[in-house]
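J.: Build me a model from this:
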Amino acid sequence: MTTYVSKELQAGLDAVRTVNLKRSSRMMVEANGKAFRVLRFWDTGFALDMADAPNLRGFVDLYERGFHLYQCLIVASAEEGGQMIYEFKRLTAVHTKAPLDFVMDHPDVSGLLEERFL
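T.: Take a look at the predicted model:
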């Protein structure tokens, strides 16, 4: 039995794999006002489709299902199987509220128990 796969067949398999990754991915990267679908994401980087992705570099924003998750400083590192691999130089989570730089005297109360329950 041989494990040889023709170039045409391998290209077809790669194309189907890319379409499935695009369909299942919910993450998007936005750079310079343009959005690109993230095919794979891991803790040190992410991958975009080579056909869609320019050679990105610098600050980008990562979104998942429309929610802004991260601000990133990235650099293109390699091309692998029709995908462009980007690595993070910095990955910062986005918060909905600004962090406090002081101690609150009376923190917000989420509920109040009456004396009979104490």
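J.: from here on, contacts and neighbour counts on C-alpha atoms
T.: OK.
J.: and the biggest strand by length in the chain, what other elements does it pack with?
T.: Ranked by residue count and defined by DSSP state E, the top strand of the chain is strand 67-80. The contact analysis (3 or more Cα pairs under 8 Å, 6 or more residues apart in numbering; DSSP states H and E) places strand 67-80 against strand 57-64, strand 83-93.
J.: Pull the distance from stretch 43-55 to the chain's centre.
T.: 10 Å (Cα atoms, centre = their mean, to the nearest Å).
J.: Then stretch 40-58?
T.: That offset, for stretch 40-58, works out to 9 Å (Cα atoms, centre = their mean).
J.: buried residues in that stretch?
T.: Within stretch 40-58, the residues scored as buried using 16 or more other Cα atoms under 10 Å are R40, G45, F46, A47, L48, D49, M50.
J.: Please confirm that the third one is located within a strand.
T.: Just to be clear, that refers to F46. Yes - the assignment for F46 is a strand, going by DSSP: H, G, I helix; E, B strand; the rest coil.
J.: That one: what's it in contact with?
T.: V38, L39, R40, I85, Y86, E87 (Cα atoms under 8 Å, 6 or more residues apart in numbering).
J.: To compare with the earlier structure, here is another sequence to fold:
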Amino acid sequence: MSTYVSDDLRLQLNAARLAALKKVSRLRVHVGEARYPVLRRWSNGFSVEEETAPMLRGLVDLYDGERHLYQCLIIASESGAGERRYEYKRSTAATDKAPLDHYREITAPAGLLPRD
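T.: Sure thing, here's the model as predicted:
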């Protein structure tokens, strides 16, 4: 039995695999105003489609739909099979509140009303 796969068949299989990954993922990477779909994500990086996304580097934002997940400092690690993989140098979880500079008691009031 031969394990040879023609170039045409290999390209078609790779295109089908990338299309399936794009359908499943809601993740997007934002670089300024540009947005690129994330194909896969793992603990220390992610991958994007090699043909549609330019070579990314530096500070990017990672979104799940419209929800901001992380602000990441990235470097390109490798390319292959239609994907470009990036690794995090730093990944900071995004929050919708500013950090407190003091300890807040659990029983503290939410706000104070004026006397007048």
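J.: ok, so of the contacts of F46 of structure 1, who is nearest D14 of structure 1?
T.: Distance to D14 of structure 1 across the contacts of F46 of structure 1 (Cα to Cα) is lowest for L39, with 12.7 Å.
J.: Where does that closest one sit: helix, strand or coil?
T.: Assignment for L39 of structure 1 (three-state DSSP): strand.
J.: what about it, distance to M1 of structure 1?
T.: 33 Å (Cα to Cα, to the nearest Å).
J.: Which of those two has more residues huddled nearby?
T.: L39 (23 against 3; other Cα atoms under 10 Å).
J.: contacting residues for that one?
T.: Contacts of L39 of structure 1 (Cα under 8 Å, 6+ apart): T18, L21, K22, S25, M27, F46, A47, L48, D49.
J.: ok, how many other residues are close to L73 of structure 1?
T.: 17.
J.: I'd say it and L56 touch.
T.: No - assessed by Cα atoms under 8 Å, L73 of structure 1 is found out of contact with L56, at 10.1 Å.
J.: which neighbours do the two share?
T.: What both L73 of structure 1 and L56 touch, as defined by Cα under 8 Å, 6+ apart, is an empty set.
J.: Now the two most distant members of the contacts of F46 of structure 1.
T.: Among the contacts of F46 of structure 1, L39 and E87 lie farthest apart (Cα to Cα), at 13.9 Å.
J.: re earlier: I'd like the buried residues of stretch 40-58 of structure 1 as CSV, with distance to A93 of structure 1 appended.
T.: Shown next, in CSV, are the buried residues of stretch 40-58 of structure 1 (distance: Cα to Cα, whole Å):
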residue, distance to A93 of structure 1
R40, 18
G45, 14
F46, 15
A47, 19
L48, 20
D49, 24
M50, 26
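J.: Pull the most distant pair out of these.
T.: Pairwise over the buried residues of stretch 40-58 of structure 1, using Cα to Cα, the maximum falls at G45 and M50, 15.3 Å.
J.: My guess is V60 of structure 2 contacts A34. True?
T.: No - counting by Cα under 8 Å, V60 of structure 2 stays clear of A34, with 10.3 Å between them.
J.: So which of the two has more stuff around it?
T.: Taking neighbours as other Cα under 10 Å, V60 of structure 2 and A34 compare with V60 leading, 17 against 9.
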